[in-house]
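A.B. asks: Coordinates for the following, if possible.
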Amino acid sequence: MRPEGMSEVENTVRDVLRDVLGLSEDRVATFDAETPLFGALPELDSLAVAGVLTEMEDRLGILIEDDEVDGEMLESFGALTRFATQKALG
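C.D. replies: Presented below is the predicted three-dimensional model:
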């Protein structure tokens, strides 16, 4: 399923973070572009990253190559959403 627009991708990224990391809906709803992720969320360790990326692939109908995964992509909610948007809509 390919998303129709950026807001749909952002909502999907929120849902993935909530579901994979076990975060509350209220907490994830407060995430904005500047919200730090990797290194700031204890739930998002290296093992959880794989789960988040796999779930994003499934829900957004995208393929994420290993060489695309880096610290910048996971630095903030905004960076992750931009990456997902480029892959899904690009």
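
A.B. asks: Going by C-alpha atoms from here, please, whenever you check contacts or count neighbours.
C.D. replies: Noted.

A.B. asks: What count of nearby residues applies to residue 55?
C.D. replies: 20 (other C-alpha atoms under 10 Å).

A.B. asks: element containing it?
C.D. replies: helix 46-60 (DSSP states H and E).

A.B. asks: Here is a second sequence; please produce its structure as well for comparison:
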Amino acid sequence: MDIQNEVLAILDDVLSLKGRALEFDASTPLLGAVPELDSMAVVGVINMLEERFGFYVEDDEIDGATFATVGTLVEFVAGKTA
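C.D. replies: Take a look at the predicted model:
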């Protein structure tokens, strides 16, 4: 399974980006750079990541840095699934 592609698909779906997220790479900034990624969308993305990858995210495990770039989000998911 390619974690980055799965994460991009989730971002595209939750944020209704109509395929735009599939063009993102690891250095693409997220929080503050993608207008659709507001606080409610972050919750939706976390919920979808939990469902898709089968892990649970505690409130104190995640902060804004997790959503800084596609790469930081992928690293977080990879750490949770390791």
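
A.B. asks: How about residues contacting the helix holding residue 55 of structure 1?
C.D. replies: 1-3, 9, 12-13, 16-17, 20-21, 62-64, 84, 88 (C-alpha atoms under 8 Å, 6 or more residues apart in numbering).

A.B. asks: I'd like to know which of those residues are part of helices.
C.D. replies: Among the contacts of helix 46-60 of structure 1, the members falling in helices (DSSP state H) are 9, 12-13, 16-17, 20-21, 84, 88.

A.B. asks: The helix holding residue 55 of structure 1 corresponds to what range in structure 2?
C.D. replies: Mapped onto structure 2 using TM-score structural alignment, helix 46-60 of structure 1 spans residues 39-53.

A.B. asks: coming back round to it: mean deviation (superposed) between the helix holding residue 55 of structure 1 and structure 2, please.
C.D. replies: With mean C-alpha distance after the TM-score superposition for structure 1, helix 46-60 of structure 1 departs from structure 2 by a mean of 0.4 Å once superposed.

A.B. asks: how about the nearest residue to residue 7 of structure 2, chain neighbours excluded?
C.D. replies: residue 74 (6.7 Å; C-alpha to C-alpha, 6 or more residues apart in numbering).

A.B. asks: Done for today, thanks.
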